[in-house]
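# next comes the sequence, and after it the predicted model I'd like to discuss.
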Amino acid sequence: MFQTFDSPTTPQAGPPRLKALRKEMAKDGLAGFMVPRADAHQGEYVAPHDDRLAWLTGFTGSAGFCIVLPEIAGVFVDGRYTVQVKAQVAQPDYTPVDWPATRPGPWLRENLSSGAVGYDPWLHAVAEIEALEQALDGSSVGLVPHRNLVDRIWADQPAPPKGAIKPYPIEFAGEPHDSKRKRLAAELKKAGHRAAVITLPDSIAWLLNVRGSDIPKNPVPHCFAILHDTGMVDLLALPDKVDDGLKAHLGKDVHLNGPKAFPTVLQSLDGPVRIDPASCPVWVKLQLEEDGIAIARGSDPCIMPKASKSEAELNGTREAHLRDAAAMCRFLHWFDSADKTALTEIDLVTALEGFRRETNSLLDISFDTIAGAGPNGALPHYRVTTETNRTLADGALIVVDSGGQYYDGTTDITRTLVVGQPGAAEKAAYTRVLQGMIAISRLRFPQGVAGMHLDAIARQNLWMAGMDYDHGTGHGVGTYLCVHEGPQRLARSGDVPFRAGMILSNEPGYYREGAFGIRIENLIVVQEARAIAGGDAHRQMYEFETITWVPIETRLIDTELLTTAERDWINAYHRSVRARIAPRLDGEVAIWLHHATEPI
């Protein structure tokens, strides 16, 4: 099993660790210390070595941070985790804070009259610290870069990961890395930048056509890179990660150094050197300033090219989704055939991973499978453990959100299932969520539109019923990379205009605390829209290509709420599912698929 069901943290462990941290703060004359969920590479995911927030507080969500002061320790989490954080942290030792409704600057002003708040400059991005400094301007509270105090008290901290860096086959990458390097170097030169510091692991993996194993469920390596305007790259990685095969793949224009050489390599640069304030650690900026090297601000040069997939990447991803869909159909047939009230959430997770393994292509799951039954489904990022494992009950809804990592692509799919007969409230909410997913799937939109412009379209039917959900409607997805990939987002915060080739999730939901949860998710690709007679010939329009092909649970649909267009979309989608997936199935599963895709 790739997934485990242990409980990595307990609320009881937090208070003594908090006491030890405050002792170190007092020893160093600090009035506060910030503990983010981040590592030196500033990606979304962290290795066990860097999971300091979970170790200190007990909170295991994928986003958040803690600010520890002498009398209060605020754990800042967004709407996805407001229920989870209360269950995972010891209160009142830790105080959950609704973020971003409450921002750290005003919170510090309210809870600290004066003093220095320390932070590890490796673990905070430039833009984050600058925004907080601006919010504290005029107060008697200041920020100071400082040695990490959590590392000082974490006696059994896991060692940093040392996974090998491996070449990624050109048939899946679609473009040699020397071509990528030269293409991006030309953009640097055009901007007048001599070099760019790249810290995001998936950016480096994409640029050099490599993959790694330093982050669970995400095939990326821990390393740093500096791209020069000549196309040459300095790659800073532990020697244990590199073998002769990798050296041959990288070639003479990629110079290998150990991470300890980072200060020396930075010192040797001629400016201006580009840093991305959103992802560059403060340490890099401080080092360049200390060396007197001119700094230029701009985006990570890999971000946008990586987001717009090549045709080889898209073709691979399409095939990965067909393979994954067949495994999902086998799972759904198994579920429908089972004595459901004898099953538990762990049974579902185990069975689904087993069907994916039977493809003989699964390299890992793309995240811990979410299988939340009844009230557990109301936790958007629920992770089942042996302590929380719930037996399925009659009438319960089950949110099953899962995905696989394959050489040719990364999958992510959510289906909401039902045991027995659903209630009227559940069916109505499910239908409104489905209407939102359909609305996004059918969209046409002009060039220049971003996720923030489209997110409300997925919510309109929920809003009309006085409902909503506290997460974005969709996130970017990589190709055998991270299942969450920026900068594109289908969310209120998504300000990057969509481009052809971007992969996104389309996953509206609804969650009623203590009762049930609903989420339905397909992956979609931005593509140029087909021309419409009478339309503006001069206007570039886009639409979405659906690449997930798994039946949607029709027993949960209140058909009276559907429009004719929505009903037609569901039937057309199911015809496509049958046409694409039936040839990959046989026997009882093929018969099940036929029934599951009958018109409504």
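On my side now, so go ahead.
# okay, CA-based contacts and neighbour counts for the rest of this
OK.
# which residues touch the spatially most central residue of the chain?
For the chain, the residue nearest the mean C-alpha position is residue 484 (2.7 Å; Cα atoms, centre = their mean). Each residue near residue 484 by Cα atoms under 8 Å, 6 or more residues apart in numbering is listed here: 44, 475, 476, 477, 478.
# 7 Å - rerun?
475, 476, 477 (Cα atoms under 7 Å, 6 or more residues apart in numbering).
# how about residue 208?
residue 177.
# doesn't residue 327 make contact with residue 581?
No. Assessed by Cα atoms under 7 Å, residue 581 is found out of contact with residue 327, at 9.9 Å.
# okay, the two: which has more neighbours?
Neighbours per residue (other Cα atoms under 10 Å) separate residue 581 from residue 327, with residue 327 holding more: 24 against 20.
# where's the more buried one, which helix or strand?
Residue 327 belongs to helix 311-337 when elements are defined using DSSP states H and E.
# which helices and strands sit right next to that helix?
With contacts taken as 3 or more Cα pairs under 7 Å, 6 or more residues apart in numbering; DSSP states H and E, helix 311-337 sits against helix 170-173, helix 345-357, strand 409-410, helix 587-596.
# alongside the first one, take a look at this:
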Amino acid sequence: MSTYSARLAALREQLARQRLDGFIVPLTDEHMSEYVGAYAQRLAWLTGFQGSAGTAAVLPQDAAIFTDGRYTLQVREQVDGGDWQFVGVPETSVSEWLAGHAADGARIGYDPWLHTRAWVAEASAALAKVGATLVPVDTNPIDAIWPDRPAPSDATLSVHDNQLAGRSSAEKRAEIADWLAAQKADAVVLAALDSIAWLLNVRGSDVARTPVALAYTIVNADGTADLFIAPEKVTDAVRQHLGNAVRIHDRTAFAPALGAFAGKTVAVDPALSVAAIPLAIEAAGGKVVSLRDPVVIPKACKNPAEIAGHHAASLRDGAALTRFLRWIAAEAPKGGQTELSAAAKLQEFRADTGLLKDLSFDTISATGAHGASPHYHVTEESNAPIELGQLYLIDSGGQYADGTTDLTRVVPIGTPTAEMRDRFTRVLKGHIALATAVFPHGTTGQQLDALARLPLWQAGLDYAHGTGHGVGSYLSVHEGPARIAKPSYGGGGPQEPLRPGMILSNEPGYYKAGDYGIRIENLLLVIEREIAGGEAAMLAFETLTLAPIDRDLIEPALLDAAELAWLDAYHARVAATLGDVLEGEDRAWLIERCRRIGA
């Protein structure tokens, strides 16, 4: 029996001890985070799946793992199909699968600190139709059988300078106090880690690749706040920075504190808070009002200081990536390079800046067939040599104190085929269409998504992921609330109106299973755009990312005059801007790779 088969068997035994007939294992933590600390990696421990989004459902005889189109290939490589059914979402939801497999009278357990209240209601309703019941657990059964489960991080907090933040924490808390007054609420619970970091102008290192700390915050109507965090994480410098208006409590005191809201009205974000939070407030006699976390929109709409910081980070990061692109173009054809060695070299170039805090996510370093898995994660076991005839895809980003970056480039190792050039150029056409979009206030990401897909659709092609996600300011590389995507990708995100100051990715792609993958990704800033003679206020995008797009993969005949003009103008800006910070052979290579297409 394999390690993972043994763990599945142990979980079933534990469920029997807890008088349960099933259990749901989401990939999240008690803050509904996308990226989680090692202590919360229950799905990976149970199944072996290394992706960043997924859920498992375990019953006495059946077990299923649920992933979206990004992980269709990866989940089958990493998870034993003899133990697990592979189920695609959103085509089939966890609730639907449970309703189709749970027995009449079954008790299906869930951890109320790992699911939203809406999910609990949906799953409960689905199970009720077949005579089954959803049951909250006091002890997560995975934790009961995970003998060497890592402890939560004990890393200390750091102060995020007000000059980089653009506003003080006191100003931000005063705005929330005004919001609470307007809502006639006494307090708001903030459970999202990036909301807390942004509000208090602090950063942490409790979650790999995301500079946040494990904490909860309650903001009160008078603008004061209660921060619940392990006390050893708070240094004297952080205490001084927070001041007397932010009271510090042990993180373990958070759940009991929810019991002190009898007769009070408390705002809770239903999408960013686990079910246990509103349930505890209501059990104590408090009134819960479901409202969006008041930090979400101010955090997403970057202020001038945050925008300036991102420009600086993009310049620094683009120069590092350009040095890498020159290196990979020269070294990969010689042989001897692998996905891991290339990823390490790019991290080395970023570290050479002297300002890299961390990567913004695990680098997607994918050659050949691995590139066809959009969120491929290279490991020692999967590490492949980069060989002639392949396309090499590198999707990566850095965390700097002044900004978070994310970009993707594709490099042909040797001479690309005509099909590769065709597909790459169609992806590029979609990328340009989105980059040059002009649209009125109120436009959503869903409305723009088709612009990036149309050149692929015209050839009978598509890609199974969203086109763009929000990006934080030295925070999460995947930041809500806006996304550019079809309705089926990312829940309500694609329906969020785009606003000035938002930073989103532009990353259409194409993936040929078993052969190669293509994605071109830049970050975009939503800006105001005046149209001469226009009657409506309009918005547009400013491209922030600075790095050459591989000219050997472009089929110029597929580009119209406006697309060629955009590409040449973009490359001219990249050459002029990065040329000021690169030297010698790096600069010469950049200038050559950014010359006019056809020149």
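Happy to help now that I have it. Just so it is clear, the structure is predicted and the values come from calculations on it, not from any experiment.
# now which residue in the first structure aligns to residue 20 of the second structure?
Correspondence of residue 20 of the second structure to the first structure, assessed by TM-score structural alignment: residue 30.
# would you agree that match is in contact with residue 117?
Yes. Using Cα under 7 Å, residue 30 of the first structure is in contact with residue 117, at 5.9 Å.
# between the two, which one's more packed in?
Taking neighbours as other Cα under 10 Å, residue 30 of the first structure and residue 117 compare with residue 117 leading, 23 against 20.
# can you pull the contacts of the corresponding residue of the second structure for the more buried one?
Here residue 117 of the first structure is matched to residue 108 in the second structure, going by TM-score structural alignment. Listed by Cα under 7 Å, 6+ apart, the contact set of residue 108 of the second structure reads 20, 21, 22, 23, 133, 134, 135.
# give me the distance between the residue nearest to the centre of the first structure and residue 281 of the first structure.
20 Å (Cα to Cα, to the nearest Å).
# gap between residue 450 of the second structure and residue 470 of the second structure?
18 Å.
# neighbour-wise, which of those two wins?
residue 470 (23 against 19).
# what does the more buried one correspond to in the first structure?
Match for residue 470 of the second structure (TM-score structural alignment): residue 476.
# residue 185 of the second structure too?
By TM-score structural alignment, residue 185 of the second structure lines up with residue 193.
# name the nearest residue to its match, ignoring sequence neighbours.
With sequence-adjacent residues excluded and distances taken as Cα to Cα, 6 or more residues apart in numbering, residue 193 of the first structure is closest to residue 272, at 5.2 Å.
# ok, that neighbour touching residue 191?
No. Using Cα under 7 Å, residue 272 of the first structure is not in contact with residue 191, being 9.9 Å away.
# list the contacts for residue 534 of the first structure?
Applying Cα under 7 Å, 6+ apart, no residues contact residue 534 of the first structure.
# please, which helix or strand holds it?
Secondary structure (DSSP H and E) places residue 534 of the first structure outside all helices and strands.
# helices of the stretch 501-600 of the first structure, residue ranges please.
Listed in chain order, the helices of the stretch 501-600 of the first structure (DSSP state H, counting those that start in this stretch) span residues 564-581, 587-596.
# go through these and name the closest to residue 299 of the first structure.
helix 564-581 (37.9 Å; Cα to Cα).
# and that closest one, which stretch of the second structure?
The aligned range for helix 564-581 of the first structure is 561-578, by TM-score structural alignment.
# again with stretch 169-176 of the first structure
The aligned range for stretch 169-176 of the first structure is 161-168, by TM-score structural alignment.
# not counting that stretch itself, show me its contacts.
By Cα under 7 Å, 6+ apart, stretch 161-168 of the second structure touches 201, 303, 305, 306, 309, 402.
# and the furthest pair within those residues?
201 and 309 (14.9 Å).
# quick check: closest non-adjacent residue to residue 151 of the second structure.
residue 39 (5.7 Å).
# the residue lying farthest from the centre of the first structure and residue 443 of the first structure, how far apart?
Most distant residue from the mean C-alpha position of the first structure: residue 534, 40.0 Å away (Cα atoms, centre = their mean). Between residue 534 of the first structure and residue 443 of the first structure the computed distance is 18 Å (Cα to Cα).
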